[in-house]
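**Student:** what follows is a predicted structure for the sequence shown.
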Amino acid sequence: MKKLVFSAMCLLFFSLPGARAESAPAYKTWNEITAEMTRILDSSYELYLLGDVESGKQAVNRAYFEFYEKLGVERAVLSYISGKRAATVEYQFAEVKRLMTESASGQEVRASLNTLARMLKEDADQLDGKKETPWGVFVASLLILLREGIEAILVVAAIAAYLIRSGNKRLTGLVYGSAVAAIVMSALLAVALQKLFSISGASQEMLEGFTMLLAVAVLFFVSNWMVSKAESIAWKKYIEDKIALAATTGSTVALAAASFLAVFREGAETILFYQALLADTREHMDMLWLGFAAACLCLVVVFAAVRFGSLHIPLRPFFIGTSILMYVMAVSFAGGGFKELQEADVVSVTPVSGIITVDILGIYPTVETLLPQAVMLVLAIVSFLFYTRRGAASEKAASE
């Protein structure tokens, strides 16, 4: 089944019709793209000065969604500069719109637009200065899949290991099947985003954001369920009462849903990133494929380490460790989900100084992303302590 998952990824990432041809940019350099973006941003300022705030914000959104995202600037910055830089630029877009919404002075809006234009120019200069090299293409391809896939593979592997440790190995097919279904759905969504529907960039961000927040709820439920079974008495009772996972519909659905959502949440965007990389790569196409294959191999190694390594861990530490991993993923997804909604203009952006961006943990320097993470962290700690103490009390009572 694991081979099926990765074969499906390889097939669907690159078999979308017209992936290379239709993704080809109309611009020859990154500076040409950012110059057009700057022109659009200048027009947004003129609209703002005329009192048309909404049209001004729409122009900013056009520069972001139709150029920064669609033409692969974001992907290039993520691959060749850093994730932190990409997040900084994204929040500068949001800062411009925030100032417009709050009816800031023209001078403030102009200064913010100048900062954004300078960032775009700096990144374009750096990207244009990078000649296409074999290892550059390899690393870009490797990082796209690793960055987007590592969290998903950890969730899927942890759930599969849990099922095996609980004596429900036959249900791992449901988890793997959910992951494959998520890949297929991601491919269909990528096609829809490019061909079938006029889905705006904001709508895509909203879909990703709400998917991640749904995943938060599912992961939190699964985490609580796992940690509640960590004590040997609780687990023995669970087995003796024959409340096998196959008969526990809610738990079975939750585990399958967690697998599906972990893969689906960034699947379509990952495919679109690869399509952009295919279009941008003029030479060294073999290194692009090699980078993709290396990323798949890395994910297989991570999967195997969690899936098979867990068999040698005592039951209680395994259940507790797995539940902690799920809690961490839930906290990470909470930050990432609200960030996507910020990009879609559904949630406001209130910057927080002194906080650095940690993309892999979903940490971003805004009140709206940090607050739900803080709430989730408190809930996770309270839930963990409640279930572990209750389990310990049950163990003590049973031994007396």
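**Tutor:** Happy to help now that I have it.

**Student:** CA only for contacts and neighbour counts going forward, please
**Tutor:** OK.

**Student:** name the helices or strands packed onto the host helix or strand of Lys237?
**Tutor:** Assigned by DSSP states H and E, Lys237 falls within helix 232-240. Applying 3 or more CA pairs under 8 Å, 6 or more residues apart in numbering; DSSP states H and E, one finds that helix 232-240 makes contact with helix 367-399.

**Student:** quick one: list the elements packing against the helix it packs on.
**Tutor:** Using 3+ CA pairs under 8 Å, 6+ apart, helix 367-399 sits against helix 201-227, helix 232-240, helix 315-343.

**Student:** that helix vs helix 315-343, what angle?
**Tutor:** 160 degrees (axes from the mean of the first three to the mean of the last three CA atoms, to 10 degrees).

**Student:** next, the buried residues of the helix holding Lys237.
**Tutor:** 233-235 (16 or more other CA atoms under 10 Å).

**Student:** got another, please set it beside the one above:
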Amino acid sequence: MLAPFLIMLREGIEAALVTGIIASYLKQTGRGAFLPVIWVGVLLAVALSLFAGAALQLMAAEFPQKAQELFEAIIGFVAVVVLVSMVFWMRRAARSIKGELHGAIDAAMRAPNGATWALIGMTFFAVGREGLESVFFLLAVFQQSPGAVAPAGALLGVLVAVALGYALYRGGIRLDLKRFFRWTGIFILVVAAGLAAASLRSLHEAGVWNVLQARVYDLSDTLPVSSVLGTVLSGVFNYQEAPTVGEAGLYVLFLVVTLTLFLKPERPAFLRPAVSGTEKG
């Protein structure tokens, strides 16, 4: 429940942050009459995400067992790519997203007879991106963790994100977004590592991946997945009681590479070498 909750909380806050920036700028610049247009874009994006999720789920239900395992593996790896891109995109864009959105709004308002459609498109693509990212992650998680716990966590995360987003827009709370995105980013990369290992296991069950199948360890007697702690670790970090060499190797390699890149300090702009011509004399 914790993993779906935190990831949907982060996705929801990202969408709410973008929507809030657009709404605040419209209000500050005397364009409040366009605020209802934003909700049209949000609702269209939500509808697209729900439709995409339902279509993928129905399509998977028609597959035979081996094909279902392969489909789960593909969805899992897509979810891993989506989660990693989300984490690194926000790390890179956090500093400039406000200014870029303000510039895009000004450009949209200058469009002849197209301001409404331009604003709908901005909101639709911003929220739709987060929604489609969520669809792939939730499909992967629901396939790995059947039952009502994961959907309940995801729904709770969305509800909390909506409440926090509204409070941020109204100015009722102050949230250290840099710290929030940093710590949730680390957690998401750990979750993505577990999804990658689980997807590799699905490839094996589909008959596609059949190497590195020796067991690294076997804790089925000490800490089985069926125990309370094992269930929690499995739901949050995709813990396996007897992982293979391939699964454990992918998990460790994934974390080493992504966490090293994510935690690497960014070079300040004034330290970056300027591009200039050389003088000859």
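**Tutor:** Received, thanks. It should be emphasised that the depicted structure is a prediction, and the values quoted were computed from it without experimental measurement.

**Student:** so where is stretch 48-68 of structure 1 in structure 2?
**Tutor:** Aligned by TM-score structural alignment, stretch 48-68 of structure 1 falls on no residue of structure 2.

**Student:** any idea how far Thr101 of structure 1 is from Lys57 of structure 1?
**Tutor:** 8 Å (CA to CA, to the nearest Å).

**Student:** right, I mislabeled it, should have said Leu174 of structure 1
**Tutor:** To Lys57 of structure 1, Leu174 of structure 1 is 45 Å away according to CA to CA.

**Student:** looking at the two, which has the bigger crowd around it?
**Tutor:** Lys57 (25 against 18; other CA atoms under 10 Å).

**Student:** would you say that one is within a helix?
**Tutor:** Yes. Under DSSP: H, G, I helix; E, B strand; the rest coil, Lys57 of structure 1 sits within a helix.

**Student:** that one and Ser43 touch, don't they?
**Tutor:** No. With contact defined as CA atoms under 8 Å, Lys57 of structure 1 does not count as touching Ser43 (10.3 Å).

**Student:** next up, the contacts around the spatially most central residue of structure 1.
**Tutor:** The residue lying closest to the centre of structure 1 (CA atoms, centre = their mean) is Glu266, at 4.8 Å. Contacts for Glu266 of structure 1 (CA atoms under 8 Å, 6 or more residues apart in numbering) come out as 148, 186, 208.

**Student:** and Ser49 of structure 2, by the same measure?
**Tutor:** With CA under 8 Å, 6+ apart, Ser49 of structure 2 has these contacts: 128, 131-132, 135.

**Student:** corresponding residue for it in structure 1?
**Tutor:** Aligned partner of Ser49 of structure 2 by TM-score structural alignment: Ala182.

**Student:** same thing with Gln28 of structure 2?
**Tutor:** Aligned partner of Gln28 of structure 2 by TM-score structural alignment: none.

**Student:** Gln28 of structure 2 and Leu2 of structure 2, how far apart?
**Tutor:** Taking CA to CA, one finds Gln28 of structure 2 at 37 Å from Leu2 of structure 2.

**Student:** higher neighbour count, the two?
**Tutor:** With neighbours defined as other CA under 10 Å, Gln28 of structure 2 and Leu2 compare such that Leu2 has more, 18 against 9.

**Student:** ok, the more buried one touching Val236?
**Tutor:** Yes. Shown here, Leu2 of structure 2 and Val236 form a contact pair, counting by CA under 8 Å, at 6.1 Å.

**Student:** just the buried residues of stretch 93-106 of structure 1, please?
**Tutor:** For stretch 93-106 of structure 1, a neighbour-count test (16+ other CA under 10 Å) marks 93-100 as buried.

**Student:** how about it, aligned to which bit of structure 2?
**Tutor:** Per TM-score structural alignment, stretch 93-106 of structure 1 has no counterpart in structure 2.

**Student:** which residues touch that stretch?
**Tutor:** 45, 48-49, 53, 56-57, 60, 64, 108-109, 112-113, 116, 342-343, 348-349.
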